[in-house]
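In: task: produce atomic coordinates for the following.
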Amino acid sequence: MIPVLRRIGVPAATVLAVIGLGIFTRAGTADAATYTLPPANAKFDYQIGAAYTPPSGVKVVSRDRTATPAAGLYNICYVNVFQTQPDEIAWWQANHDDLLLKDSSGDYVIDGDWGENLIDVSTAAKRTAVAAIVNGWIDGCASKGFKAVEPDNIDSYERSEGLLTKANAIALLKLVAPHAHDKGLAIAQKNTTALGSAGKSAGLDFAIAEECGRYSECGDYTAVYGSNVIVIEYTKNAFTKACNGFGASLSVVLRDVNVTAPGSGTYKYDSC
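Out: Modelled structure (predicted):
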């Protein structure tokens, strides 16, 4: 349950929650902003791999920050905060190589599954520098008309060869979440049940959970965010499991793992 009043971001800031509407006002700043959570249990589509006309009845869609929001829908802006997008590694190396995580031999630390460099958020100075970049992307999301932000790879510390910690990740979220709110955007916890309630305490508003049905984790998210949880499954069995357990109260979809567009040959979509 969302309390009527809760503190976010910086000590001077308070949030007024309008229960039932999911509308929040960030006060205590010169430019107060209102942000709205995605409607709970609304039909959702996950389009971070490619943007396309959403299936009939979809109310909420998530797209990459480089894409244009879907007209007339609640749009969530995907931002890879804790790792690089594969096609942006050269930009990071040329402009912010000091912010790419390196091991004791000076080699880049890579997420081998997706070919993404990990971002170094190990110190306050580096987190401040990373936040400046990310918050610029968030500004772009807001100017395009997105209503929320989806910061991915919060759990990169688990792939960091022990060089990063969960506390490092939470500290960066505390720099990013208030900025999203100031721009009129809600902000999601993407995966990472290990955060417990720490993500919400850092200012996150709802959850986007990949494969929580498959791994029996959906209840971990609802314990923190109630019905403000969006579930993506990549196998039919896990999708059916998530629908049976949570489909009456949460947005649950089936997608192909590469989140491709119709006509790709691998495209899959279903909802319950």
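In: switch to C-alpha atoms for all contacts and neighbour counts from now on
Out: Fine.
In: from V224, how far off is the residue nearest in space to the middle of the chain?
Out: Using Cα atoms, centre = their mean, the residue of the chain that lies closest to the mean C-alpha position is E150, 2.3 Å off. The spacing between E150 and V224, counted by Cα to Cα, to the nearest Å, is 17 Å.
In: before we move on, the earlier item: A strand includes the residue nearest to the centre of the chain, no?
Out: Yes: counting by DSSP: H, G, I helix; E, B strand; the rest coil, E150 is found in a strand.
In: quick check: angle from the helix ranked longest in the chain to strand 148-152?
Out: As assigned by DSSP state H, the longest helix anywhere in the chain is helix 124-144. Calculated by axes from the mean of the first three to the mean of the last three Cα atoms, to 10 degrees, helix 124-144 forms an angle of 140 degrees with strand 148-152.
In: summarise which helices and strands helix 124-144 is packed against.
Out: Helix 124-144 sits against strand 74-80, helix 166-182, with contacts defined as 3 or more Cα pairs under 8 Å, 6 or more residues apart in numbering; DSSP states H and E.
In: and those, which is most packed in?
Out: strand 74-80 (a mean of 25; mean count of other Cα atoms under 10 Å).
In: ok now it, how far from the chain's centre?
Out: How far strand 74-80 lies from its chain's middle: 7 Å, per Cα atoms, centre = their mean, to the nearest Å.
In: quick one: buried residues of the helix or strand that that strand is followed by?
Out: Counting by DSSP states H and E, the next helix or strand C-terminal to strand 74-80 is helix 89-95. Neighbour-count burial for helix 89-95 flags I89, W92 (criterion: 16 or more other Cα atoms under 10 Å).
In: name the helices or strands packed onto helix 89-95?
Out: Secondary elements touching helix 89-95 (3+ Cα pairs under 8 Å, 6+ apart): none.
In: after that helix, next one along is what?
Out: strand 110-111.
In: now do stretch 171-182: everything it contacts.
Out: Residues from elsewhere that reach stretch 171-182 (Cα atoms under 8 Å, 6 or more residues apart in numbering): 8-10, 26, 31-35, 121, 127-128, 131, 134-135, 138-139, 148-149, 186-187, 199, 202-204.
In: any idea how far Y234 lies from A171?
Out: Distance from Y234 to A171, by Cα to Cα: 31 Å.
In: please give me the structure for this one as well, since I'd like to look at both together:
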Amino acid sequence: MTRLPALLFVLAVLTACSAPAPHPDPRPGERWRPAQGTTWQWQLDGRLDFGVDVPVYDIDGFENDAATVRRLHDAGRKVICYLNAGAWESFRPDHRDFPAAVLGRPNGWPGERWLDIRRVDVLRPLMAKRFDLCRAKGFDAVEPDLMDGYLNDTGFPLTARHQLTYNRMLAELGHERGMSVGLKNDLPQIPQLVGDFDFAVNEECFQYDECAALKPFADAGKAVLHVEYAVPPAEFCPRARALGFSSMAKRLDLGAWRRPC
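Out: Presented below is the predicted three-dimensional model:
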């Protein structure tokens, strides 16, 4: 071996050793997905109630530790990691990592401001860390919230195209880490995004007469995890069952209380 090829060989070995290990990119069939019509619990506030007899829990990714996820797994449940992907939250441990330039107007929830989702260069690594947190704690799936900033007064000139790019980036982050990802609301873009996401999460489609927009998920055999806050279950449950939705009544604080269909 001559000196130059030997040097190139050493450099190649050093580069391979120093390069970060890629995230696994499992085949789609290897990711868990909630089954269409499955019952679920969505609790983001208060002491977690482990006693709800459902196969799927959706809980806050920051507020719950790996032991909590493991306990749910030991009880035979799958667990979805709730994350806010569309707004900055002053109360999260990573809030200082977000530069001021990407923080927009308040979104109506205390301590939250819309994010400039055009800045994928800034937000992708920040969201990747959040998805890594979900994976490290053992979650099976991710529910990124506020995926429809372009429909709101964020302080930025966001377009539907910006939202499509950002939402697909979030789906990719989850899939790279072996987790399924749900599309939260963003009803107008469901036809373009149903192929990118594994299930849907929706609030109040019956309240606002929007449930037909979720039909592409149902037609694709994918779960629609759905809640209503104001409409009585007697009014929406028969229609929700007919659509194949996983529906329940919840209170707006998303505590332990639930009334399933």
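In: re the thing from before, of the helices and strands packed on helix 124-144 of the first structure, which is nearest A242 of the first structure?
Out: strand 74-80 (21.7 Å; Cα to Cα).
In: before we move on, the earlier item: map the residue nearest to the centre of the first structure across to the second structure for me.
Out: Alignment note (TM-score structural alignment): E150 of the first structure maps to E143 of the second structure.
In: so what's its match up against?
Out: D58, I80, C81, Y82, L83, V181, G182, L183, K184, V201.
In: who's in contact with the aligned residue in the second structure for Y269 of the first structure?
Out: Alignment note: Y269 of the first structure maps to R258 in the second structure; criterion TM-score structural alignment. For R258 of the second structure, the contact set (Cα under 8 Å, 6+ apart) comprises Q41, M248, A249, K250, R251.
In: how about L146 of the second structure?
Out: N84, A85, G86, A87, K184, N185.
In: gap between the equivalent of E217 of the first structure over in the second structure and M147 of the second structure?
Out: Mapped onto the second structure by TM-score structural alignment, E217 of the first structure lines up with E210. Remark: distance between E210 of the second structure and M147 of the second structure (Cα to Cα) = 17 Å.
In: higher neighbour count, these two?
Out: Neighbours were counted for E210 of the second structure and for M147 using other Cα atoms under 10 Å; M147 has more, 23 against 15.
In: just to revisit the earlier point, tabulate the helices and strands packed on helix 124-144 of the first structure in a markdown table, adding columns for distance to H96 of the first structure.
Out: As requested, these are exported to a markdown table (distance: least, Cα to Cα, whole Å):
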| stretch | distance to H96 of the first structure |
| --- | --- |
| strand 74-80 | 15 |
| helix 166-182 | 17 |
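In: D111 of the first structure: which of those is closest?
Out: Proximity to D111 of the first structure (Cα to Cα) singles out strand 74-80 among these, at 12.8 Å.
In: next, the angle strand 148-152 makes with that closest one.
Out: Interaxial angle, strand 74-80 of the first structure versus strand 148-152 (the same axes, to 10 degrees): 30 degrees.
In: mean deviation, strand 74-80 of the first structure versus the second structure?
Out: Mean deviation of strand 74-80 of the first structure relative to the second structure after superposition (mean Cα distance after the TM-score superposition for the first structure): 0.7 Å.
In: that strand aligns to what range in the second structure?
Out: With TM-score structural alignment as the criterion, strand 74-80 of the first structure aligns to 78-84.
In: for that stretch, give me every contacting residue.
Out: 55-62, 69, 72-73, 130, 134, 139-146.
In: can you tell me which of those are buried?
Out: Buried among those by 16+ other Cα under 10 Å: 55-61, 69, 72-73, 130, 134, 139-146.
In: just the buried residues out of the contacts of stretch 171-182 of the first structure, in ChimeraX syntax.
Out: Selection of buried members from the contacts of stretch 171-182 of the first structure for ChimeraX, criterion 16+ other Cα under 10 Å:
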select :8,9,26,33,34,35,121,127,128,131,134,135,138,139,148,149,186,187,199,202,203,204
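In: contacts only, for the closest residue to P26 of the second structure other than its chain neighbours.
Out: Sequence neighbours aside, G178 is the residue nearest to P26 of the second structure in space, at 6.0 Å (criterion: Cα to Cα, 6 or more residues apart in numbering). Neighbour list for G178 of the second structure: P24, D25, P26, E30, R31, D140 [criterion: Cα under 8 Å, 6+ apart].
In: so V231 of the first structure makes contact with F206?
Out: No: the pair V231 of the first structure / F206 is not scored as a contact, 11.4 Å apart, by Cα atoms under 8 Å.
In: burial measure for P39 of the first structure, as a count.
Out: Counted by other Cα under 10 Å, the residues lying close to P39 of the first structure total 19.
In: doesn't it belong to a strand?
Out: No: going by three-state DSSP, the assignment for P39 of the first structure is coil, not a strand.
In: what is the aligned counterpart of it in the second structure?
Out: Matched by TM-score structural alignment, P39 of the first structure corresponds to A35 in the second structure.
In: what's the closest non-adjacent residue to its match?
Out: Going by Cα to Cα, 6+ apart, A35 of the second structure has A223 as its nearest residue, at 5.7 Å.
In: swap in K200 of the first structure?
Out: V224 (7.5 Å).
In: please apply the same query to F139 of the second structure.
Out: V79 (5.4 Å).
In: just A160 of the second structure next, same as before
Out: Y150 (6.2 Å).
In: roughly how far does the one you found sit from W257 of the second structure?
Out: Applying Cα to Cα to Y150 of the second structure and W257 of the second structure gives a distance of 32 Å.
In: over to C211 of the second structure?
Out: 23 Å.
In: the two: who's more crowded?
Out: Taking neighbours as other Cα under 10 Å, C211 of the second structure and W257 compare with C211 leading, 19 against 15.
In: now do the contacts for the more buried one.
Out: C205.
In: what of L185 of the first structure?
Out: So L185 of the first structure contacts T34, Y35, T36, A142, F146, K147, A148, V149 (Cα under 8 Å, 6+ apart).
In: so which of the residues you listed is the closest to K166 of the first structure?
Out: When these are compared against K166 of the first structure (criterion: Cα to Cα), the nearest one is V149, at 20.1 Å.
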